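Q: using only what follows, build the 3D model:
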Amino acid sequence: MTAIDPDLRTISTTCAYCGVGCGILATPDGRGGAAISGDPAHPANFGRLCSKGSALGETLGLTNRLLYPMIRCGKGIMERVAWSDALDHVAHRFQHIIARDGPGAVAFYLSGQLLTEDYYVANKLMKGFIGSANVDTNSRLCMASSVAGHRRAFGADTVPGCYEDLDEADLLVLVGSNAAWCHPVLYQRMLVNKQQRGARMIVIDPRRTDTVGDDDLFLGLKPGTDTALFSGLLIYLADNGALDRDYIERYTSGFDDAIARARNMAGSLSATALATGLSEQDVAAFFQMFASTERVVTMYSQGVNQSAQGTDKVNAIVNCHLATGRIGKPGASPFSLTGQPNAMGGREVGGLANQLAAHMGFTPPDIDRVRRFWKAPRIATHEGLKAVQMFEAIARGEIKALWVMGTNPAVSLPNADGVREALKKLELFVVSENVISNDTVDVGVHVLLPAQAWGEKSGTVTNSERCISRQRAFLSPPGEAKPDWWIMGEVARRLGFGAGFDFHSAADIFREHAALSAFENEGARDFDIGALQSLSDSDFDAMVPVQWPVRQGNEPQARFFAEGGFFANDFKARFVAPEIPALRTETTAARPLRLNTGRIRDQWHTMTRTGESPRLGQHLPEPFVEVHPDDAARHGLADGDFARVTTDYGQCTLRVIVSERQQRGMLFAPIHWSEANATGARVGSLVAPITDPFSGQPENKATPASITPYEYVFRGFALSRKPLALPEHAWSARVAVSGGHGYLFADNADLAGWQSWLKSFTTDDLAEYKDFGGGVYRAACFSGDRIETCLFIGPARDAGDWNVVKGLFAADTLGTDQRRMLLSGKSMDGLANAGPIVCACFGVGRNTICDTIAGGARSAADIGARLKAGTNCGSCIPELKRLIAQAGPGDPAQRKLAAAN
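A: I've put the predicted structure just below:
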């Protein structure tokens, strides 16, 4: 019997993407890759994965990978150096700037994709030993308003419920959450509840997203009016005998002030309807369903958090649960769906500038407690600068040194162009990264440090329901990549703080983190994992998912607050009276629309990982802006054309999608594209740097904008085995494809210039089709029987069929007929054109689905049974249903044509 290579055994770990925290089984293939599947034993997903998680194996290559430390030399060129030289340089420059300008002149900017142990060391170094609280995180952009709302209401950043509540609720309310795309594994749990227990669903969102469709009620409210809606609900509950008076009296305070403020904001059902732009009938239906249902979970995400009124929105939701006692009970709680894999772990260790470690704050007792535990020589005594303010301070020259770890602020922050200019002013700009190039690195980093990536690093993450899971290494780190905690610890030693950073493993750090959580706690603080502080190395390695708190002598606790026990000084929850909501920026004749930004189904953040997956690049391959048909007609836009979106902060050129799912007066554009993978599509450059006054979270949902048509004469695409640098005059989007690199582009330059460009780097067998008068140029270079590079250009939509040619490009060899037909850009017998990918999990294209519908499939389940589409994560099911609806009655050819259009 052949023994299994221990380096190729299956490892249980945790997904690299959203806050659901799905368990994964990774089996290395011995060639730097791994087979990925869901872990059926993990309580977050029970084996189910979304399209992004399923495609993780396609993202493990070393393309664009940073392998060695690098320092920018005097000529401006990045040169490889030894680790010791890079670390000495970072420590020396930090030390010099701190001595000259004080600890407030330096800052860290972290990521919700760091492990808890990395986060802990960064927070300890900056806040406890350097003496500044200027350490913040990109989690500020996604869940800071939830943190602030929890702390105002509960006295601590406590998520009161758990995922099991989604199974047990009788009413599921989703507010500003496109869970079908952004948290599909949890959304499928909700659908199972609906199908098996009859739970009802309400979706509240300005956009008719793919989460709408299985709902019982959709409330397409005006942007920024969530507070008015839930204030109206609070009044309705009070006036219709739906309050839990005993709970309010025993466990809360501030109810009278909150109800009085709510009456001023939305004094009646009709006033609520007027404030939100909803019909009185829909508002009444929502209020009645909430009031009459004991088991209600209200889930909210970026549509609530990413707002200048985000904290008030959170508290308006929480108020309704406190008022009915529907909190911390099976099937009943407010629930924040976090966006990143370890946003919660970062919150635990004080990764936000306004927190100390272990959910402690900048109060004198907490400062003293953390100081004594850490033996900290110069602990920070006041809050630091939050993300947007931090980069504004860099622009003013107040912060001289910045260390960015695992994030891409030149793309993701609002006013991204301003962020880029600010970064150029730094005296010391350090980046710990996996990739050698992204928008932030390319601004002009001084020191680039290779950090271990997912699959190579080991530690813990915490998901949205407070469940701590192990993220384990299953690949050997390439080059000289190191854990982030090790890199920071080495700098700490060079700064003279070696005794405080004598960590030899992630387990060492976790034990200290757990010990601090229990230090002088005695139940006074929500976060306590003291029972884990004595784990041995082997116990840590084998640790199974566990939900905090895990107090010494107690079992883990799934829910909080069913019987009070809040973390304010009087142990009561606070009803918070929200302010009357008002958008901080107004539309004008020059900026008549509002820009809403967000995510799409198959991409993640700035695409440095998902952008490497051919599967994930096929659903929505180009950056786009979604426009309501009325606004499209008003501004002269057509579906599939290009438009320029402009705000007071920047402009982008994007493909136009005309859709009635978009609200009138609103634009929607996804956040994922960067300068590294598209031309003029960094949507962050459009977003106003307006922030919530309590959380510091930026308003990403309502920037005043204008839109105008932008015409390109030619459209085209290129495919190559090697990366290409397209001519600068072209608009382009890079797309991962099987076997190489793909580029979709548009241009106004003459075709002869494109021909010259192609011939400047191709020496292989070249076949061409030229009709310059008709605006068509197609060419392919071959190496043997395989396409090496090909270029297709034509007027408008006549460049050739991207999906057909992409299929031929992926083939190892082309037959004579295929080679002869290639430059036609059309399908031929023996090569079915599956069309644009709809189901990323199984690679099922739209044409294949339409053929199946034409062949008699009448439901998403029918399609799943025949093609497997929709049977994994389920996030494509709404699109399957739309294709069926578009097909409608009639002959199969007409149904297929309707779906294609």
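
Q: for the rest of this, base every contact and every neighbour count on C-alpha atoms.
A: Fine.

Q: quick one: end-to-end distance for stretch 522-536.
A: End-to-end distance of stretch 522-536 (C-alpha to C-alpha, to the nearest Å): 24 Å.

Q: buried ones in it?
A: Applying a neighbour-count criterion of 16 or more other C-alpha atoms under 10 Å, the buried positions in stretch 522-536 are Arg525, Asp526, Phe527, Asp528, Ile529, Gly530, Ala531, Leu532, Gln533, Ser534, Leu535.

Q: now the fifth one: how far from Glu520?
A: Taking C-alpha to C-alpha as the criterion, Ile529 is separated from Glu520 by 13 Å.

Q: hmm, who's touching the longest strand anywhere in the chain?
A: Ranked by number of residues, the top strand in the chain under DSSP state E is strand 786-795. Contact partners of strand 786-795, identified using C-alpha atoms under 8 Å, 6 or more residues apart in numbering, comprise 713-721, 751, 758, 774-782, 799-800, 808-809, 811-814.

Q: if you count neighbours, what's buried in stretch 536-548?
A: For stretch 536-548, the neighbour count (16+ other C-alpha under 10 Å) marks Phe540, Asp541, Pro545, Val546, Gln547, Trp548 as buried.

Q: now show me the structure for the sequence below, then we'll compare the two:
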Amino acid sequence: MTCETRTTCPYCGVGCGVIASIDDTGTVSVRGDPEHPANFGRLCSKGSALAETLDEDGRALFPEIYGQRANWDTALDLVADRFSRTIAEHGPDSVAFYLSGQLLTEDYYVANKLMKGFIGSGNIDTNSRLCMASSVAGHRRAFGADTVPGTYEDLELADLVVLVGSNLAWCHPVLYQRLAAAKASRPAMKIVVIDPRRTATSDLADLHLSVRPDGDVALFNGLLTHLADTDRIDQGFVGRHTTGFSDALLAASRMSMADLAEATGLSGMLIRQFFWLFASTERVVTCYSQGVNQSASGSDKVNAIINCHLATGRIGRQGMGPFSLTGQPNAMGGREVGGLANMLAAHMAIEDPQHRERVQRFWASPQIAGRPGLKAVDLFDAVADGRVKALWIMSTNPVVSMPDADKVKKAIEACPFVVVSDMQTNTDTARLAHVLLPATGWGEKSGTVTNSERRISRQRPFLAAPGEARPDWWHVTEVGKRMGFANAFDFDSPAAIFAEHAALSAFENDGARDFDIGAFAAINRDQYEALVPFQWPRPLAGAAKERFFADGQFYHPDGKARFVPVQPPLLPVELAHGTFVLNTGRVRDHWHTMTRTGKSARLSAHLAEPFCEIHPLDAAMHRIRDADLVKVANDEGHFILVRALLTERQARGSIFVPMHWTDETAFPARVDTLVKPDVDPVSGQPALKQSRVSLARHATTFHAFLVAAEKPTHLPFEYWAIAKAENGYRLELAGDEPEDGFETWFSQSLGLDEDIEIVRYRDVAAGDCRILALRGSRLVAAFFASRSPVAVSRQWAVDQLLTDHADATARSRIVAGRPGAGQRDKGATVCACFSVGAKEIARAVGQGCRSVEAIGQLLSAGTNCGSCRPEIRRIIDAQALLAAE
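A: Now for the predicted structure:
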């Protein structure tokens, strides 16, 4: 018998529905939910691999106090006592919470209630500050509320979709699939991608604008001017429903085409082509994500985009409007409950005394935060200088993800009292906790999340919590009770919390606020368990809304939208020789700091170590070759070592390094140690994509690759990166040979016993070293070292852990590092969903497969999540060029 549970994916803001199944043996499988309106059964590679991430390896299973096991009562009593005493001695602003878009709405709600309503401080912020705060600021400035006007369906109904700073194919893959399907059914649909990099998403575009970093405000200001000059302004909408148009247009019209070309780095021809497409197309959706938000001018970028939609009245109707794509699964839910330091619950404003009084009265709380709290960067500055003396971090890893990450690490280390709630024990942040509270993870916890189109869905448990792990909402409510607020935190279930959250959203609302889910204020447990996905608003009385603002009614006191005059940032000083603009972001198959995706071998197969994308001409100037190690450094002496990946898809003068690797998975590779804590002055969001760094080839004595059935215990190397592999681990290593030699390190680090047969090969002159360890006919480990990057097929070497090696010839092939006759090397993994390699695809092209569809029919590659389809297309094109030669 198979038990099935409908739940929601814990990764990006698309909010896909999934069905988790458990068979009689306890084996979990996951598939897309065909009835969920976010994805209609589609999943990306990460969602498809969810069942592979559910092991208990590294899980926090019981509370710890200063590294020693404790019981729950002792741990919670200590947390409550230290927070209470700190507040009593130093005031409410001496404590802080730092939360996460990984939390469920119910977790967020009680944490915000405790901090703002009962402790009385605004010092509660979230890692959503790092990804969506500028969208919030832009929405509130323009609309009077943090409202996302449209729906996913609008991407399919639009005749023009503009993607700004959004690598949809890798970061929101299911939306990319929906958009690709819409374009395939309506080829007249146009897609414009505005991004300094030519990402995988650009392969779907009719027009790619490689805008220079921070050139977006200038581009959309130029568009606003063009719309006015060509009589495309909807004068009726602007006159009746907005204010400030003249000031916004005046600010926008101060640039000539020559100035615009310089500010954007684009040719006048490309700029005019984009302007013409936007001006002549009624149904336009402009989607934007981290490339817009993660900037010191992010809020202005958001408003420059919104200004163009307000000016044309293209908002709130089918197939048109500005659309913020959230990064995390519950960034929106956190915003709804006031999880940001500058917001109150239920989209009320902390700076509004009437809102503060209303929330305090509803909560019957002894006090309410009287002003915004510290935003993320300022919060950790306050930890560093001692203003914050007790800190509670929930479900996030700021030692890796915050800018100036080493400073953040030192601040946490110096903080007198640090609590961390997490499901993993050994994250870079959890290791610094004085009290570690074990949290439940996806598949174990119950609650709701809100996706990018305002759709609230249930996450339901289908696994028992391991050890003594408890939900985050329970952690908070138990501490709240112990701090003397028992009545306010006497929740017995997430259903009760959700009901209170819904009731607050409707309290004295009467349509004055956008967020209203009062229809669920009296929800009981059974109804909560059966809750189907729905979009807000869902008031107790009156009709639900699919879209906002088509009627011209906004949430400023006069009911009108605001045009926001914005100016492009000053052009940066010309880059000095050897200096680059560092862009950070995600890769296709990993999520945040890999505490979940890092457990899946096939999700690591595509990109298994940190890398730096460099344009080949920039690399040549610095004598960097493909696969070299490169040193990326800032002007303060911080540096990382990463693998060079040369590609013409990277703009010259810029490099890209992903954000995912931590001190657990690679060293030294925490890219945010290089990022300065520059923030947007309106939103407080850090500029994670425009740092200045230097780049140099990093010479080492040796490079090595290791596959092993067991994880090595000691890595005494200058550089290393480790990833899960099928039946074991794969490692990249570089540096000097250990003092005792490779073989001694190999045996000791892997704990090899007397039953192991060692096969050795060493060519001192050439600098090559190969070591195999076998138990009978099974490979236990294989080590390959040379003076230059090791030319061994990684996936083939990994596959040898699963292969029988009974004869000497088979072993010699491993030593040689290449397959023998009759063996096929799959090559580097391209399709993570079906583990299809680049060489398999190339061979299929040679056999006559000349399209992505044909490859899919033969190998299944590209037929599930579709994120690999651009890469498959590039392999097909490359093979065609080889054939033409």
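
Q: TM-score for the pair, please.
A: The TM-score (TM-score structural alignment, normalised by the length of structure 2) is 0.97; 878 aligned residues with a C-alpha RMSD of 1.6 Å.

Q: re the thing from before, which one of the buried residues of stretch 536-548 of structure 1 is nearest Asn833 of structure 1?
A: Of all the buried residues of stretch 536-548 of structure 1, Pro545 has the smallest distance to Asn833 of structure 1: 43.9 Å, by C-alpha to C-alpha.

Q: show me the contacts for that closest one.
A: Per C-alpha under 8 Å, 6+ apart, neighbours of Pro545 of structure 1: His42, Pro43, Cys467, Ile468, Ser469, Arg470.

Q: any idea what the equivalent of the fifth one over in structure 2 is structurally, helix, strand or coil?
A: Looking back up the chat, that one is Ser469 of structure 1. Residue pairing (TM-score structural alignment): Ser469 of structure 1 is matched to Ser457 of structure 2. Under DSSP: H, G, I helix; E, B strand; the rest coil, the three-state class of Ser457 of structure 2 is strand.

Q: try Asn583 of structure 2
A: Secondary structure state of Asn583 of structure 2, per three-state DSSP, is strand.

Q: measure it to Thr151 of structure 2 for me?
A: The value you get for Asn583 of structure 2 to Thr151 of structure 2, if C-alpha to C-alpha is used, is 29 Å.

Q: one more: Cys308 of structure 2?
A: Going from Cys308 of structure 2 to Thr151 of structure 2 by C-alpha to C-alpha gives 19 Å.

Q: ditto for Gln847 of structure 2
A: If you measure Gln847 of structure 2 against Thr151 of structure 2 using C-alpha to C-alpha, the figure is 43 Å.

Q: ok, Arg178 of structure 2 next?
A: 12 Å.

Q: between the two, who's got more neighbours?
A: For Arg178 of structure 2 and Thr151, the more surrounded residue by other C-alpha atoms under 10 Å is Thr151, and the numbers stand at 24 against 19.

Q: pretty sure the more buried one contacts Glu546?
A: Yes: counting by C-alpha atoms under 8 Å, Thr151 of structure 2 does reach Glu546; the two are 7.2 Å apart.

Q: could I get the full set of strands for the stretch 151-300 of structure 1?
A: 171-175, 200-204, 217-219, 252-253, 296-300 (DSSP state E, counting those that start in this stretch).

Q: what angle sits between the first one and strand 296-300?
A: Using axes from the mean of the first three to the mean of the last three C-alpha atoms, to 10 degrees, the interaxial angle of strand 171-175 of structure 1 with respect to strand 296-300 works out to 20 degrees.

Q: so what does Arg574 of structure 1 match up with in structure 2?
A: In structure 2, Arg574 of structure 1 lands on Arg562 (TM-score structural alignment).

Q: need the contact list for the closest residue to its match other than its chain neighbours.
A: Counting by C-alpha to C-alpha, 6 or more residues apart in numbering, Arg562 of structure 2 lies nearest to Ala142, which is 4.6 Å off, once chain neighbours are set aside. Counting by C-alpha under 8 Å, 6+ apart, Ala142 of structure 2 makes contact with Asn303, Ile306, Ala561, Arg562, Phe563, Val564.
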